[in-house]
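**Q** no sequence on this one, just coordinates:
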């Protein structure tokens, strides 16, 4: 059991996302949250999965000099891709509206990476899912943005919020991956890291 393997480990989640914190809690492990500001830019020409992994590793790099032998650090990144274009976090309501309009009535890809780092080793992987939305009305888009203010979410939406409940037609892949943390892959990486 993972809980036993992690008994003498200090698990750190470097994410302010309440969704990631909730999902990690669901794995029944003890952890603390530590945050550092990170520049999430990436080199041009990278493939979608590479971008997500690159940013997760960049987030881990900020903590490297403070990791002790008993520490395991978890970082991650989630990106929404529509027609090969990355949709990041919208900077305002206007941009959020444009993003949701582009996702309305179509499918898009969500890629979530997870990076597990110790003082000696690092493992990084990703998972992807395809989300199919029905058409949103303008009133629905405005209600969602005004009520839920999805400015901290890639693609301007959270699948677990109202918009997901009313508009998700089909999901190919893991729901947790769309929420921001591929828990099944993380669980395996933590088992490896705890015994490495």
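**A** Perfect, I can see it now. All figures in this text were calculated on a predicted structure; none of them were measured in a lab.
**Q** please make it C-alpha for all contacts and neighbour counts, starting now.
**A** OK.
**Q** contacts for stretch 52-63?
**A** Under the contact criterion Cα atoms under 8 Å, 6 or more residues apart in numbering, stretch 52-63 has outside partners 14, 36, 38, 40-42, 73-79, 111-115, 117, 124-126.
**Q** only the buried residues of the strand or helix carrying residue 146, if you could.
**A** Element membership of residue 146 [criterion: DSSP states H and E] is helix 138-148. Residues of helix 138-148 classed as buried by neighbour count (16 or more other Cα atoms under 10 Å): 141, 142, 144, 145.
**Q** stretch 3-18 now?
**A** Applying a neighbour-count criterion of 16+ other Cα under 10 Å, the buried positions in stretch 3-18 are 6, 9, 10, 11, 12, 13, 14, 15.
**Q** repeat that for stretch 31-47.
**A** For stretch 31-47, burial by neighbour count (16+ other Cα under 10 Å) applies to residue 31.
**Q** and the helix holding residue 146, what does it pack against?
**A** Here helix 138-148 touches helix 93-103, going by 3 or more Cα pairs under 8 Å, 6 or more residues apart in numbering; DSSP states H and E.
**Q** the helix it packs on packs against which elements?
**A** Short answer (3+ Cα pairs under 8 Å, 6+ apart): helix 93-103 packs on helix 138-148.
**Q** contacts for the next helix or strand along the chain from the helix it packs on?
**A** Where DSSP H and E defines the elements, the next helix or strand beyond helix 138-148 is helix 162-167. For helix 162-167, the surrounding residues in contact (Cα under 8 Å, 6+ apart) are 133, 134, 135, 136, 144, 157, 158, 159.
**Q** can you pull the buried residues of helix 162-167?
**A** In helix 162-167, counting by 16+ other Cα under 10 Å, buried: 162, 163, 167.
**Q** now swap in stretch 64-84 and tell me
**A** 67, 71-82.
**Q** and that stretch, how far apart are its ends?
**A** Criterion Cα to Cα, to the nearest Å; first-to-last residue distance in stretch 64-84 is 32 Å.
**Q** swap in stretch 99-113?
**A** Using Cα to Cα, the end-to-end distance of stretch 99-113 comes to 22 Å.
**Q** below is structure B, check it against A:
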């Protein structure tokens, strides 16, 4: 019997912390995939495809017998997928686009083993207050937005930009915990036994 419950196909410390919050013991096995958006692919299709591809790549590359969880999160505003900023100007552009607006955070989660794969999509609406270019530049200098979709981390300093959240908060951090727990039941992983 393994001391681990599942394998996380990601290097994300945030996803690992969220799984540990559920009391799960996880192996971490990052995978490297081309994350380009396919022609005519919606944001919903994009995050679900990447989640499934990451889970399957993690299963294949790790050789584990544990269930493997893959996940992908994107920020979407006006049908446009906002990835990780390439530099300060890109982060400023994204944050000013989100200023005073409501955007969506979409996360695809997939879990697979040798026999099956299950996936789910979580969508959260996030509304920013009006932010200034000066605030955005100060925020960039903290280093926090550099590797975050949409150029912000809700669990960090950017919390002061967020006026409201409708839906799963943990989804915005990087992994919707309710939906993930439901998926894991397919692999006999119960968070709280009934």
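**A** In hand now; what should we look at? Quick caveat, the model's predicted, so the values are computed rather than measured.
**Q** trace residue 42 of the first structure over to the second structure, please.
**A** Residue 42 of the first structure maps onto residue 37 of the second structure when the alignment is built from TM-score structural alignment.
**Q** residue 127 of the first structure too?
**A** By TM-score structural alignment, residue 127 of the first structure lines up with residue 122.
**Q** so that match lies in a strand, does it not?
**A** Yes: judged by DSSP: H, G, I helix; E, B strand; the rest coil, residue 122 of the second structure forms part of a strand.
**Q** the aligned partner of residue 8 of the second structure in the first structure: what's it in contact with?
**A** If you follow residue 8 of the second structure across to the first structure using TM-score structural alignment, you land on residue 13. By Cα under 8 Å, 6+ apart, the residues touching residue 13 of the first structure are 21, 31, 32, 33, 34, 73, 74, 75.
**Q** which of those does the second structure keep?
**A** Mapping these onto the second structure (both residues aligned by TM-score structural alignment, their matches' Cα atoms under 8 Å) leaves 21, 31, 32, 33, 34, 73, 74, 75 still in contact.
**Q** on that earlier part again, next step: the buried residues of stretch 3-18 of the first structure restricted to strands.
**A** 10, 11, 12, 13 (DSSP state E).
**Q** surely the first one is in contact with residue 31?
**A** Yes: because the distance of 7.0 Å satisfies Cα atoms under 8 Å, residue 10 of the first structure is recorded as touching residue 31.
**Q** in JSON lines: the buried residues of stretch 64-84 of the first structure, plus distance to residue 101 of the first structure and secondary structure.
**A** Shown next, in JSON lines, are the buried residues of stretch 64-84 of the first structure (distance: Cα to Cα, whole Å; DSSP: H, G, I helix; E, B strand; the rest coil):
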{"residue": "67", "distance to residue 101 of the first structure": "43", "secondary structure": "coil"}
{"residue": "71", "distance to residue 101 of the first structure": "43", "secondary structure": "strand"}
{"residue": "72", "distance to residue 101 of the first structure": "40", "secondary structure": "strand"}
{"residue": "73", "distance to residue 101 of the first structure": "37", "secondary structure": "strand"}
{"residue": "74", "distance to residue 101 of the first structure": "33", "secondary structure": "strand"}
{"residue": "75", "distance to residue 101 of the first structure": "30", "secondary structure": "strand"}
{"residue": "76", "distance to residue 101 of the first structure": "27", "secondary structure": "strand"}
{"residue": "77", "distance to residue 101 of the first structure": "23", "secondary structure": "strand"}
{"residue": "78", "distance to residue 101 of the first structure": "20", "secondary structure": "strand"}
{"residue": "79", "distance to residue 101 of the first structure": "17", "secondary structure": "strand"}
{"residue": "80", "distance to residue 101 of the first structure": "14", "secondary structure": "strand"}
{"residue": "81", "distance to residue 101 of the first structure": "14", "secondary structure": "strand"}
{"residue": "82", "distance to residue 101 of the first structure": "11", "secondary structure": "strand"}
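**Q** could I get the residues you listed as a markdown table with distance to residue 149 of the first structure?
**A** Listed next are the buried residues of stretch 64-84 of the first structure as a markdown table, based on distance: Cα to Cα, whole Å:
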| residue | distance to residue 149 of the first structure |
| --- | --- |
| 67 | 35 |
| 71 | 35 |
| 72 | 32 |
| 73 | 29 |
| 74 | 26 |
| 75 | 24 |
| 76 | 22 |
| 77 | 20 |
| 78 | 18 |
| 79 | 18 |
| 80 | 17 |
| 81 | 20 |
| 82 | 21 |
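**Q** identify the residue of the second structure aligned to residue 60 of the first structure.
**A** Per TM-score structural alignment, residue 60 of the first structure is aligned with residue 55.
**Q** once aligned to the second structure, how far is the strand or helix carrying residue 131 of the first structure on average?
**A** Using DSSP H and E, residue 131 of the first structure falls within strand 122-133. The superposed strand 122-133 of the first structure is, by mean Cα distance after the TM-score superposition for the first structure, a mean 0.5 Å from where its aligned residues fall in the second structure.
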